[in-house]
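Trainee: structure, please.
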Amino acid sequence: MSTRLPVATPPEVRTEAGKLFQEHRRPLSITLTLHVLAAALGLAGPFLLGRMVDGVIEGTSTTRIDLLAATLAAFIVAQAVLTRAAIQRSLVLGERVFAQLRETFIARVLGLPLSTVERAGTGDLVARTTGDIDALSRTVRFAVPEILVALVTTVLTLAAAVIAGPLVAAGAIVGVPLLYAGTRWYLKRARAAYLWERASYATLDGTVTETVDGVRTVEALDMADVRIQRIDGDLREAFAAERRTLFLRSVWFPTAELSYVLPVVATLAWGAWLVSAGHATVGQVAAVVLYMVQIVDPVDRLVSWLDELQVGTSSLARVVGVAKVPNDREPSGRSPAGEDIHASDVRYSYVDGQDVLHGVSLDLRPGERLAMVGPSGAGKSTLGRLLAGIHPTRAGSVEVAGVPLVDLELDQLRREVVLVTQEHHVFVGTLRDNLALAAPSATDDELRQALDSVDALAWADALPEGLDTVVGSGGHPVGPAQAQQIALARIVLADPHTLVLDEATSLLDPRAARHLERSLSAVLHGRTVVAIAHRLHTAHDADRVAVVENGWISELGSHHELVEHGEAYAKLWESWHGRPAQESTN
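Mentor: Predicted structure coming up:
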């Protein structure tokens, strides 16, 4: 049962946004200043046009009218120059802020406890790293600058209208109550609706990803109809969420548009009466009406981008929420003085109240090869993850030389114990870059030796550009077996004293896997190795074998001891080998 990652509260979102504004205070101030100056220059147009109207009515000389026209043209040119500079500054600032947000988010994601990631599932995390980041990108790059500019322009335009004709500008207040009521109604409901929408997308993404990744299993078990029903259900949920946000927009947008069109009509009618009563001039009415027409654009942009801001703040809440995941370890700064690993009365559960390990105790002898075997779902991989320090125990402890694994910094932990699973990833970049992840200072000779130790040097040398060949998505194709060899070569370079191999050679054919394991034997000499496998030849070659059943270690001993014992392991060996256990060991 997956659980979603936490979402930041509105105060936490405001705090995060406040920190960003504080960090970029100087460039933000410069940008706003340029926008204010550009907006201020744009206000000269209606005022000068009003003066020109009054001048024509009063019979002012054409020279004065020409001077006013030339002044108006100068203001327009100056406004264009400042607007371009302001927009450029806004875009650069938006890119910098977004880059900082993205890097911070990636750092937080990479620091998430693996146990939390596994519980949350891939859908929620993928949705936050793709859809939410994309939405946040649009908000930071465009919505925030546009809203700030529109707000400043609106305030300045209203101020200019009051200066141009105080009595005439009174008509502008007609639309305020309607705009206030509509906006208040919308904002009260928007956050919850957009969070619902983003969460429904995350669920849908997760379902589709799981279905695509497991398409062979779906086909083999004839589960196509079940998965289609699941996807249809998620689509209905996403549709309902999308319909909710659309409804909010369909109510708010018309209300807002009506609210900022009404002042134009009201000002014109009110101004006509003032002129007839001798309380205002035609030029004043013309200037204020032009200001009311001019204010429509910034208010319209403010309304439009405010809706986009709701999407962005919802995405920011989900992005910031990743930082709320509690750490599953508390480094103490202690360093182990030895290499022996001891698990004592270990219990673990993925779901509260349902332990999958029931008080397991195990001592790993430095330099030994321990094989863990048993039926699927018995708890082998879970125990392996605990021995590698991936998960903290629910109860009991796993220690290296008396120091709990969860007390070690992650960098230090990986120098002690490394887990290698059947899951692997080849990053976009050169083969050298992929290998150097484990040892950034490694020389080419060391990289080649690592490849050679896992039987990968032959195909690596055959690549078009050797170690400089670009692999990964869009690069030179690398098969599953080769990708697994790259993962194993990284481990050789990392050089930990203890390895936990969870089906690490499962993607290789049995003969190739057997050859690789024999090659690794020389490389892993002197290291402690815990091998989790269904291929029992691994158990045959191990120093000891631990049989895991129903969350317990039911048997522990050498291959020959357990075969002679005639219990669970002997039956597994007989089933796998195809003849009686005693005969197969002779």
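
Trainee: CA atoms for contacts and neighbours, from now on please.
Mentor: Fine.

Trainee: please enumerate the strands of this structure.
Mentor: Assigned by DSSP state E, the strands in the chain fall at 341-351, 354-364, 369-373, 395-400, 403-404, 417-421, 429-430, 470-471, 498-502, 528-532, 544-549, 552-557.

Trainee: could you give me the buried positions within stretch 122-134?
Mentor: For stretch 122-134, burial by neighbour count (16 or more other CA atoms under 10 Å) applies to T122, G123, D124, L125, A127, R128, T129, G131, D132, I133.

Trainee: how far away is A395 from V403?
Mentor: 16 Å (CA to CA, to the nearest Å).

Trainee: next, the second sequence, to be compared with the first:
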Amino acid sequence: MTAPERLPVADGRRTAAVLWAELRGRRGLLAVSAVLAAAGAALDLVTPWILGRVVDDVARASDGGSGGGATHTPAWIYGLAVVAASVGAAVLSVLGVLVASRLMERLLASLREKLVDSALRMPQEQVERSGTGDLISRASDDVAQVSEALSQVVPQLTRTFFTIILTLAGMAVLDPRLALVILVALPLYWWTLRWYLRTAPAMYAAERAAFGDRAHNLLSSLRGLPTVLAFRLSRRHSARIAESSWQVNRWALRARTVQTMFMWRVDMAFLLMLTAVLFIGYVLVGDGPDGSGSLAVGAVTTAVLFFLRIEGPLGQVMREIDVLQSATASLARIVGVTDSRPPGSTGGAEGADRAGDTGCDGDARVLMEHVSFSYTPDGPDADDVLHDLSLTVAPGEHLALVGTSGAGKSTVAALLAGVHPVTRGVLSAPRDTVLVSQDSHVFSWTLRDNLTVGAPDLTAVTDTALLDAIGRTGAGHILADLPDGLDTPLGPGGYPLTAAQAQHLALTRVLVADPSLVILDEATAEAGSANARELDLASDAATEGRTAVVIAHRLSQAAACDRIAVMEQGRIVEIGSHRELVDAGGRYAQLWDAWSVSR
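Mentor: Now for the predicted structure:
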């Protein structure tokens, strides 16, 4: 099985640039969050400092006897200060997390919207080559991973950064030699982090890609379930899903192994630092001739408590970096999609162009000049499914495309609708083009929302206009069956529509959208004989007064059009009116005779 061509992934510099650009207008909130984190970290150090003072007070009281005459602060003041500092640190911490979460969720919402927008604009063949699972994985798993990191890790990183800086300053005030221990030991953490950053990014990128492969295999099997069961391919598809799932597990196990090695190094660095602080404190307290050192016991106690205070945040931040690496890989995959541009959007290869992408000044004319198309644009010309095709459709003209299956009719429709870019040649079509295929999708919305999905201005669409469109396409019987009229929910979980009703709904959407060009790609093929007549009338209403390209599955539809183009193997072999082609006795005449006999 050929591996899917994955969607692009942004590099680190581009990912950072996008993240910084997304913070534009929100950097004030980021600064507020940092200030709150710094204040909370400062209050966190009050308790260790007070405990050190208590130790000194107890030592002085012991030296002076029971009365001693020594002055020391009452215990209730210390207790009140500890409570106040703890409550203040907690409040500031909560406020900092809330501000950061609000900021990051807004940022994530913006990224998610851009991801969906880029995905909807992405050429269909690019999605097909990469596999829909890759795109869905980025829109779900990767977004969730980034959401967790932005809302939890970033506030924790900010708080830990200020905790370390303030602790270092506090220990320097107590004794510069104690602060020197941290400065000397920090390279151990840096060495551990460097090792991790060399190992983790590629591993997490591979893990996220494995998620995409698994989603692709699972979705392709589920979507083609009837075919899988009909051809007894369950074992083969199960094996593919199992293999891709094992790849996910393999990368996950490797990630857990690296995490374990990483945390072992972190714990060893902390153990060495704690041992050094205790040893230096012991020496400094007892370095005098009478055993009274240059540093008080309370100061050493404060230093040790300071150090123990940063152990939790420091270990936590090193663990959060692991989450951050996974999130960075996910963010790079998201930015890779948002940065994607459809091939040919800046001119394309070999002069390929689509004037409809740059505007046609309201002209409803369709023009194709020497257009060729291949689903593998980088392949040889032999891979083309359309060959040097030229075609003109005048404004208001109805053109039918007929031919055997695989002749290229639906490909022409997809090019005109902008679903695919042309490989070579020039194509010009109105920007406001609507394609109606035989697979009419019903959204899980109300009937009103389903009808207005293609409207250029939702505020201008009134219920009166919707009812008029329903009446013109003869869909009034559908509305009459709905319990809540235009407000009836449709789709999964709502009111079920038959295939014919769904096609009728799609044709009614055309009137609401009011496009210049309508493309009907066998839009009534699934109707069945009982509904054929009413859907033909609906398609007539949808194309009336507009330029139309009709891919007909019944030749009676083609005969009603102004001109007919007969396609074979990606080329137009005949073109003309119904009467002209019948009189010519060519390929269309043969199709017409065969169809007339079969009726």
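
Trainee: just give the TM-score of the two.
Mentor: Once superposed, chain against chain, the TM-score is 0.89 (TM-score structural alignment, normalised by the length of structure 1); 567 aligned residues with a CA RMSD of 2.5 Å.

Trainee: hang on, the earlier thing: out of A395 and V403 of structure 1, which sits in the busier spot?
Mentor: Between A395 of structure 1 and V403, counted using other CA atoms under 10 Å, V403 has the larger neighbour count: 19 against 15.

Trainee: how much space between the spatially closest residue to that one that is not a sequence neighbour and V417 of structure 1?
Mentor: With CA to CA, 6 or more residues apart in numbering as the criterion, V403 of structure 1 has its nearest non-adjacent residue at 5.8 Å, and that residue is P336. Note on P336 of structure 1: its distance to V417 of structure 1, by CA to CA, is 12 Å.

Trainee: who's more crowded, the two?
Mentor: Taking other CA under 10 Å, P336 of structure 1 and V417 do not tie; V417 has more neighbours (24 against 18).

Trainee: just confirm the more buried one contacts P496, I think it does.
Mentor: Yes - using CA atoms under 8 Å, V417 of structure 1 is in contact with P496, at 5.7 Å.

Trainee: as a check, name the ranges of all helices in the stretch 401-550 of structure 1.
Mentor: For the stretch 401-550 of structure 1, the helices defined by DSSP state H, counting those that start in this stretch cover 410-416, 431-436, 444-453, 457-461, 480-494, 510-523, 537-541.

Trainee: mean distance between the longest one and structure 2 after superposition?
Mentor: If I follow you right, that is helix 480-494 of structure 1. On superposition with structure 2, the mean distance recorded for helix 480-494 of structure 1 (mean CA distance after the TM-score superposition for structure 1) is 2.2 Å.

Trainee: which ones are touching the aligned partner of L157 of structure 2 in structure 1?
Mentor: In the superposition onto structure 1, L157 of structure 2 corresponds to I147 when matched by TM-score structural alignment. Taking CA atoms under 8 Å, 6 or more residues apart in numbering, we find I147 of structure 1 in contact with R301, L302, W305, L306.

Trainee: how close does the second one sit to A73 of structure 1?
Mentor: This means L302 of structure 1. L302 of structure 1 sits 27 Å away from A73 of structure 1, going by CA to CA.

Trainee: next one: V92 of structure 1
Mentor: The gap separating V92 of structure 1 from A73 of structure 1 is 29 Å, by CA to CA.

Trainee: go on, R518 of structure 1?
Mentor: From R518 of structure 1 to A73 of structure 1 the distance is 84 Å (CA to CA).

Trainee: many thanks, I have nothing further to ask.
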